[in-house]
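Q: Take a look and give me a structure for this.
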Amino acid sequence: MSQAHPTPALATQAPFPRLLGDIGGTHARFAWMDRPGAPLSHVQTYRCAEHPTLGDAIRHYLADQAQTRPAACALGIANPVTGDEVRMTNHHWAFSIKALRQQLALQRLEVINDFTALALSLPGLEGAALQDLGGVRPSAECLAQPRAPLALLGAGTGLGVSGLLPSAQGPVPLAGEGGHATLCAMDDEESAVLAILRGSFGHVSAERALSGPGLLNLYRASAAMLAAAADPALQPEQVLPRARAGDPLCQRAIDLFCRFLGSTAGNLALTLGATGGVYIGGGIAPRMLPELRASRFRERFEGKGRLRALLAPIPCFVIDSPTSPALLGAARALDRGH
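A: Next comes the predicted model:
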């Protein structure tokens, strides 16, 4: 949800220049747009842990890039945005939207969920930025002007979930916290994994498996199931390289991740009626493309009993772009007026 509650086009758009941000639990990405229709420039990524507050990170970016004061700013943030006060779920940053706007002397500040921003970018993605995971790829025209709902999810520090719905006034992004919906099992092995995770967390959300920390959870659950010794020093970013090097516990974790991702993506497609396609963002899936394509992802995506035939033609894409598309989505949030 956007705190500024933007309305569709025909309203006054935000002025320029614009500061754009994609704020995750680990990294903060910023970009600059100096005029209408200009490409993103001065794209930089900073570690959140290196800055005490979001305001400090923004001021560091502006000084680092020698930029003038922006007139408007839009931030996609990995957190629900339901009021003026924002407190991140996967990082310690907390701030008041009103106070941040005043500190930065902005004419306008939009703060939206990061996956709402990513959803707004979907019609502009094309070519190499979209890696196929099966289904019938729609035409370029249908990708640019979707006539059916689009589903979006993605694993990084957490699990983001959103969607884009067509309307006469233009595509409408969804704001939600679907990553915290309950994770489901499709077979006895997955049920055993969930039982182990339930012992640790109580409620087992999809994010407990489909995220960087989730990969570690799956690794440790696999070790417990096999009565094997787990490496207590293993970090999330090490699971995939070790799987490729032949570590059986890491390989099992990757296999479980792909299966759970397919099941969760299929559930989301059914919930939204996303016959226009399912898009997978976040930082993990692009690095795992060979494993996803060789896995049971598609089998689990389509494996919904009587509605298998509905899901079979729905295309799935991994978003693989060198620049965070959520930055472009943040710019489009400002274009929607207020």
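
Q: Could you use CA atoms for every contact and neighbour count after this?
A: Will do.

Q: State which helix of the protein is the longest.
A: Longest among the helix segments of the chain by residue count, using DSSP state H, is helix 248-272.

Q: Now stretch 192-199: buried residues?
A: 193-194, 196-197 (16 or more other CA atoms under 10 Å).

Q: do stretch 202-216 as well
A: Going by neighbour count (16+ other CA under 10 Å), the buried part of stretch 202-216 is 204-216.

Q: ditto for stretch 76-90
A: 76-81, 86, 88.

Q: quick one: which of these is nearest to Gly24?
A: Distance to Gly24 across the buried residues of stretch 76-90 (CA to CA) is lowest for Ala78, with 5.1 Å.

Q: Give the full set of residues in contact with that closest one.
A: 23-25, 88-90, 113-115, 160 (CA atoms under 8 Å, 6 or more residues apart in numbering).

Q: any chance you could map the strands in the protein?
A: Secondary structure of the chain by DSSP state E: the strands cover 18-23, 27-33, 41-47, 72-77, 85-87, 94-96, 108-113, 130-132, 150-155, 159-165, 172-173, 278-281, 316-319.

Q: How far away from the center of its chain is stretch 239-250?
A: Chain-centre distance of stretch 239-250: 24 Å, with CA atoms, centre = their mean, to the nearest Å.

Q: To compare against the first, here's the next sequence to fold:
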Amino acid sequence: MHHLAIVADVGGTNTRVAVSRNGEVLPDSIQKYPNAEHKSLEDILITYQKSHSAGPFDQAAVAIAGPVRDGAGRLTNLDWTIDCKALSGATGAQDAHVLNDLQAQAHAIGSIAPSNMETLKEGPDAGPVAAHLVVGIGTGFNSAVAYHTPSGRIVPPAESGHATLPVSTGDQFAFSEYARERFGHAAIEDALSGRGLGHCHDWHCHRAGQPIGASSATIFQAASEGDATAKAAINLFCGFLGTVLGDLALTTLPFGGIYLVGGMSRAITPWLDQTGFAEAWQDKGRFGPFLDQFPIRLVTDDYAALTGCASFLEEFRQTH
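A: From the prediction side, this is the model:
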């Protein structure tokens, strides 16, 4: 018997909606909607159902770019509030769930095609119950760790991008002081995000008495053309990435691997071998070699959050 669900991935700019059947997203059902053209997620879901004949739905799940508590969440960069009751009302599904987008990404691991994965750092094979860590770098920064238990996969929510930025070098400390003075708090995503690369560049320009405000795209282009300041900004970004990933690895012990997702993760990957990323990653004293146990992979699937919602719903249905 087929079990149908409606799933959605709500970002700050666009929302993707799809139908899943028995835990698998139907590729032909995926549709993207600009948020600016709709007043709410419920409006998008109702519009979607009018143009697709699938249903009725047994379940519904949405992944949102913002914190979630007790089945309700508010998007960080959009004035939308989403809860399970409203989700059920818009879809007719009695079993409804709201997840943080990184939680959804973590639930997708294991269901993503190998062609949508790129290994950045090799590591030993791990058992089926090994934890894995998903780190999202895009408009902001966040992470989620998945634990595998006899009762199913557990992925606690987090807002790690707003934790204090760790520093271990003189340049990192100087940047953190600059960020603290500029923003009131030096958070991880002030360095590790799309605008974070801009902030890294701003700091170098500020020290040199040059204008600030370059976009990440401009910085990448300038670096590819040999611009020293742009290269220095990317190196600072990659050093912070190594430091933060190493800290998260030691905190969560993801022997199943670290998975990078998001637009900035993809953009920065070609630069990792040209920077101090590896040195920062292993700069953990006597525990530096211990980090060799954690492989690092890049996820290139644009629809991984939808896959994660579908996987979560199927596992929930089978265990409850």
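
Q: if we can go back for a sec, next, format the buried residues of stretch 192-199 of the first structure as a markdown table and append distance to Leu62 of the first structure.
A: Output for these, formatted as a markdown table (distance: CA to CA, whole Å):
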| residue | distance to Leu62 of the first structure |
| --- | --- |
| Val193 | 46 |
| Leu194 | 45 |
| Ile196 | 46 |
| Leu197 | 43 |
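
Q: Return the closest of these with respect to Arg18 of the first structure.
A: Distance to Arg18 of the first structure across those (CA to CA) is lowest for Leu197, with 43.3 Å.

Q: Please report how far that closest one lies from Leu226 of the first structure.
A: Separation of Leu197 of the first structure from Leu226 of the first structure (CA to CA, to the nearest Å): 15 Å.

Q: Weed out the non-buried ones from the contacts of Ala78 of the first structure.
A: Here, 16+ other CA under 10 Å leaves 23-25, 88, 113-115, 160 buried among the contacts of Ala78 of the first structure.

Q: among the residues you listed, which two are most distant?
A: Farthest pair in those (CA to CA) is Met88 and Phe115. Separation: 14.1 Å.

Q: list the contacts for the counterpart of Leu4 of the second structure in the first structure?
A: Mapped onto the first structure by TM-score structural alignment, Leu4 of the second structure lines up with Pro17. By CA under 8 Å, 6+ apart, the contact list for Pro17 of the first structure reads 32-35, 70-72.

Q: And the buried ones among those residues, selectable in ChimeraX?
A: To isolate in ChimeraX the members of the contacts of Pro17 of the first structure that are buried, counting by 16+ other CA under 10 Å, one can use:
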select :32,33,34,70,71,72
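
Q: gap between stretch 215-235 of the second structure and the chain center?
A: How far stretch 215-235 of the second structure lies from its chain's middle: 23 Å, per CA atoms, centre = their mean.

Q: Please enumerate residues in contact with that stretch?
A: By CA under 8 Å, 6+ apart, the residues outside stretch 215-235 of the second structure that reach it are 194-195, 197-198, 200-201, 204-205, 268, 271, 275-277.

Q: Take those residues and write them to TSV, including distance to Ile258 of the second structure.
A: Output for the contacts of stretch 215-235 of the second structure, formatted as TSV (distance: CA to CA, whole Å):
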residue	distance to Ile258 of the second structure
Gly194	20
Arg195	23
Leu197	21
Gly198	25
Cys200	24
His201	27
His204	30
Cys205	33
Ile268	16
Trp271	18
Thr275	19
Gly276	19
Phe277	15
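
Q: The aligned partner of Val62 of the second structure in the first structure and Arg298 of the first structure, how far apart?
A: In the first structure, Val62 of the second structure lines up with Leu75, judged by TM-score structural alignment. Taking CA to CA as the criterion, Leu75 of the first structure is separated from Arg298 of the first structure by 33 Å.

Q: who has more neighbours, those two?
A: Neighbour count, other CA atoms under 10 Å: between Leu75 of the first structure and Arg298, Leu75 has more, with 28 against 24.

Q: List the contacts of the more buried one.
A: By CA under 8 Å, 6+ apart, the contact list for Leu75 of the first structure reads 20-23, 109-112, 114, 330.

Q: again with Ala8 of the second structure
A: 15-18, 61-63, 306, 309.

Q: same thing but at 7 Å, please
A: Applying CA atoms under 7 Å, 6 or more residues apart in numbering, we find Ala8 of the second structure in contact with 15-18, 61-63, 306.

Q: And Ala72 of the first structure, by the same measure?
A: With CA under 7 Å, 6+ apart, Ala72 of the first structure has these contacts: 14-19, 106-109.

Q: same thing but at 6 Å, please
A: 18, 106-109 (CA atoms under 6 Å, 6 or more residues apart in numbering).

Q: sorry, back to before: would you turn the strands of the first structure into CSV with distance to Arg242 of the first structure?
A: Listed next are the strands of the first structure as CSV, based on distance: least, CA to CA, whole Å:
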stretch, distance to Arg242 of the first structure
strand 18-23, 28
strand 27-33, 24
strand 41-47, 24
strand 72-77, 31
strand 85-87, 34
strand 94-96, 35
strand 108-113, 33
strand 130-132, 24
strand 150-155, 19
strand 159-165, 22
strand 172-173, 37
strand 278-281, 23
strand 316-319, 22
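
Q: out of the ones you listed, nearest to Ala185 of the first structure?
A: Comparison of those against Ala185 of the first structure by CA to CA identifies strand 159-165 as nearest, at 17.4 Å.

Q: Remind me what the closest one packs against, helices and strands.
A: In terms of contacts (3 or more CA pairs under 6 Å, 6 or more residues apart in numbering; DSSP states H and E), strand 159-165 of the first structure is packed against helix 114-121, strand 150-155, strand 172-173.

Q: how big's the offset between it and the second structure?
A: Taken against the second structure, strand 159-165 of the first structure registers an average deviation of 1.0 Å after superposition, with mean CA distance after the TM-score superposition for the first structure.

Q: Give the aligned range of that strand in the second structure.
A: Using TM-score structural alignment, strand 159-165 of the first structure corresponds to residues 141-147 of the second structure.

Q: which residues make contact with the matching stretch from outside it?
A: Outside stretch 141-147 of the second structure, the residues that touch it by CA under 6 Å, 6+ apart are 102-103, 131-136, 153-155, 159-161, 189, 193.

Q: Now a PyMOL select for only the buried ones of those.
A: To isolate in PyMOL the members of those that are buried, counting by 16+ other CA under 10 Å, one can use:
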select buried, resi 102+103+131+132+133+134+135+136+153+154+155+160+161+189+193
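
Q: At the geometric centre of the second structure, which residue do we find?
A: Centroid-nearest residue in the second structure: Gly136, 2.4 Å away (criterion: CA atoms, centre = their mean).

Q: Since that was my last question, I'll sign off now.
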